[in-house]
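Asks: Below are the sequence and a predicted model for it; my questions follow.
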Amino acid sequence: MAPNPTASVIDAIGGLIGTIVWPLVVLVAFFALRRPLERLISGRRDTTSPPAGITATLTTEAEAAVVAATVARDAGTTPDEAARVVRESRAAAEEAASVGGMLGRTVLWVDERPDNSRYEHAMLAALGISVVVRTSADEALATLASRPFDLMVTDLQLGPDPNAGFALLEAARAAGHHLPCLFYVHHATPERVQEATRLGAVGLTNQPTALLRTAAKVLAPVPAAG
């Protein structure tokens, strides 16, 4: 029997409850944003709802993950800045969820410290995107050789070389892997953005909202020819 996509979505949502909702409750207390984030968390829908309800639930889960990811990356976030994060995260999540058709898409995520991006992984998973994590360039290249992916997201710092991510993209291209690549870094400088563009990457960012929007754009279904 073929797998039920709706059931897979429901299972993914259930698995995210413990990893997203509890950290956000802590963030609410810390940043004095109880009302906005409580509305965000309480916006979860019954997972037995029809597809439209499931889409709304995905949006809420993605929004929660974007908020957590953004605040986690900046320990100095003020209440005003965190409120802005909530607004921007909602917009990005709604925009990504409206694209639709991303269930079953796969992302290869390359990062020496993948736990630092756990909220970003949950953010993509909330939209039905599978994330496969590798912690080195060699592991990433071996994995690319074993199966296809729809997008590669990689840090630049892989080992002692602060620009190893660029070398990874060049090695992947040389090996015949021409999937889109997005660099997700801690420091996005104009020089790094320029180099990523030169190498044909779809972007370079340190913002979870930009990551989500770019991933949704890249992974959106290609419209059928009329």
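Replies: Here it is on my side, so go on.
Asks: rest of the way, CA atoms for contacts and neighbours
Replies: Fine.
Asks: What are the contacting residues of the helix or strand hosting Thr59?
Replies: For Thr59, the element it lies in under DSSP states H and E is helix 51-72. With contact meaning C-alpha atoms under 8 Å, 6 or more residues apart in numbering, helix 51-72 is reached by 6, 10, 13, 16, 20-21, 23-24, 27, 40-41, 43-47, 77, 82, 85-86, 89-90, 92-94, 96-97, 117-120, 122-124, 126-127, 207-209.
Asks: got the contact list for stretch 171-189?
Replies: Here stretch 171-189 makes contact (C-alpha under 8 Å, 6+ apart) with 141, 144, 149-156, 165, 169, 196, 201-207, 211, 218.
Asks: Which members of those are positioned in strands?
Replies: In this view, the contacts of stretch 171-189 that belong to strands under DSSP state E are Leu151, Met152, Val153, Thr154, Gly203, Leu204, Thr205.
Asks: ok, the last one touching Leu211?
Replies: Yes. Under the criterion of C-alpha atoms under 8 Å, Thr205 is in contact with Leu211, at a separation of 6.9 Å.
Asks: And the two? Which one has more around it.
Replies: Shown here are Thr205 and Leu211; by other C-alpha atoms under 10 Å, Leu211 has more neighbours (23 against 20).
Asks: Surely that one and Lys217 touch.
Replies: No. Using C-alpha under 8 Å, Leu211 is not in contact with Lys217; the gap is 10.0 Å.
Asks: Take this one as well and set it beside the first:
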Amino acid sequence: MDDAIPQHLVSQIIEGRCVAFVGAGFAAPAVPAWKMLLRGLGQRAQLDDATAAWLTSLVDNGGSRDLEAAAQILHTAMGDGFDPALAEVLAEDGHPEAIAERRQLLAGIPFDAIMTTNFDPFLVGDVPGPDAYQRILRDPPHRWWEPRYWSDDAPGAPVVKLHGEVGPVGDSVVFTQRDYRERLYSSPAYMTFLRSLFATNTILFLGVSFTDAYLNELRSEVLAMIDQRDEDPPVAYAVLPDVAEHQARYLHSHEGLGAISFDTAGGTDWGGFDRVLRAIHDATNPRAQIGAALDGRTVLWVDSSPEDTAYGRRVLADAAADSGGRSRMVQVGSATEAAAWLRDHDADLVIADWAVGCDGLPVAETLLRTMRAADARAIVVVLAQEPVTPEDRHRALALGATEVAHGWGELFRELARVYAPL
């Protein structure tokens, strides 16, 4: 049985205080295994017989130190040709379709940022440097209701590829122990950046095995700095396989780490990782939240131009369908038609335009006044194509609207507030 998603983690994500740290396990179904990757590189390297035999013996032996040594031999022998060759192996032997759903779920979770040590091209992002650091640390935080998390081609949170990326992206891939040392100790800004993130955000580790010494040391620094105690909420969470209750208790008490465990049935079933990722997505993604909230509800759209609301109607209907339910979308062109429809039907939600109607008043204002006179009851959200003045907003709220939303993002934020308080 997969563990429930902690409410504290959900809250931290929605509040824009959570950063995802994505490791090799996330991309494991798509990336060639370590030995296969090294053999593919060896086939592209021009090695003398002695070096080729040395490489083969290291890879066949398969110990972690042997594989690290094989990586260093290849990196040294291939020089500038190493990164292009690595990109070729990933392109030929990789299977990005195997993690297509994972990538989509990751993009739909409103993290403030995503860090990854993976250098494959399956997550699009920036490499370490001043531009990336400024974007993550200094730009305004991303609000969870923004379209970047729920549109059809949602890019999700900004990604920093801590160990570089194969291909012409202006950064060398961190592949060997020497690369690790250079990244850690030749670039002080790199560790300062990570310390800042770890100290000021809740971290969610996805596909991370915690074998990197510098990562564990960094976590220890943060725990000591804030004096983490047993009763404090975790400073980080991790999706991990087969964590027993006593192990989870230790991780919380002494490592400040909340374990979200999934059962692998003795190492034979890793689908639990995807189920946990889906659960986190569904608990935080605005589209999923609104879709569940609108299941079985009728929404009345009041706008003289059906084309202006077509996108919103489709998003809300699709959101309900994606959540396993259905909603009814009704479109009318004026306040008069809306009032007549409401006399004979019930609406769970009315979304009314603020554009001026034929009577010289905003359509939503006329409708709200008519509904008040007729004692018609429904939740009304005003949708304005342009920003409204504070006076107009106050007038709409005084007449009974729950909010005046400018643009789709604010509309969906208000619907989530009304129907699915988070």
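Replies: Everything's here; your move. Predicted model only: the values in this text are computed from it and were never measured.
Asks: And the TM-score between them?
Replies: After superposition, the two chains reach a TM-score (TM-score structural alignment, normalised by the length of structure 1) of 0.55; 146 aligned residues with a C-alpha RMSD of 3.2 Å.
Asks: coming back round to it: now intersect the contacts of helix 51-72 of structure 1 with the strands, please.
Replies: Among the contacts of helix 51-72 of structure 1, DSSP E puts none in strands.
Asks: ChimeraX command to pick out the buried ones of these?
Replies: To isolate the buried ones among the contacts of helix 51-72 of structure 1 in ChimeraX, judged by 16 or more other C-alpha atoms under 10 Å, type:
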select :6,10,13,16,20,21,23,24,27,40,41,44,47,82,85,86,89,90,92,93,94,96,97,117,119,120,122,123,124,126,127,207,208,209
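Asks: remind me, longest helix of structure 2?
Replies: Identified as the longest helix of structure 2 according to DSSP state H is helix 306-322.
Asks: Could you tell me the angle between that one and strand 349-353?
Replies: Helix 306-322 of structure 2 runs at 150 degrees relative to strand 349-353, counting by axes from the mean of the first three to the mean of the last three C-alpha atoms, to 10 degrees.
Asks: and helix 306-322 of structure 2, what does it pack onto?
Replies: Counting contacts by 3 or more C-alpha pairs under 8 Å, 6 or more residues apart in numbering; DSSP states H and E, helix 306-322 of structure 2 is packed against helix 286-293, strand 328-332.
Asks: Export these as CSV, with columns for distance to Ser11 of structure 2.
Replies: Compiled in CSV, those are given as follows (distance: least, C-alpha to C-alpha, whole Å):
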stretch, distance to Ser11 of structure 2
helix 286-293, 13
strand 328-332, 30
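Asks: Most tightly packed of the ones you listed?
Replies: helix 286-293 (a mean of 25; mean count of other C-alpha atoms under 10 Å).
Asks: could you point out which element follows it?
Replies: For helix 286-293 of structure 2, the succeeding helix or strand toward the C-terminus, using DSSP H and E, is strand 298-302.
Asks: what range in structure 1 matches that next one?
Replies: Alignment of strand 298-302 of structure 2 against structure 1: residues 106-110, by TM-score structural alignment.
Asks: Superpose on structure 2 and give me the mean offset of the matching stretch.
Replies: Following the fit onto structure 2, the mean deviation recorded for stretch 106-110 of structure 1 is 0.7 Å by mean C-alpha distance after the TM-score superposition for structure 1.
Asks: do you know how far the counterpart of Ser89 of structure 1 in structure 2 is from Ala321 of structure 2?
Replies: In structure 2, the residue matched to Ser89 of structure 1 (TM-score structural alignment) is Pro147. Separation of Pro147 of structure 2 from Ala321 of structure 2 (C-alpha to C-alpha, to the nearest Å): 18 Å.
Asks: for Glu68 of structure 2, same thing?
Replies: Glu68 of structure 2 is 48 Å from Ala321 of structure 2, by C-alpha to C-alpha.
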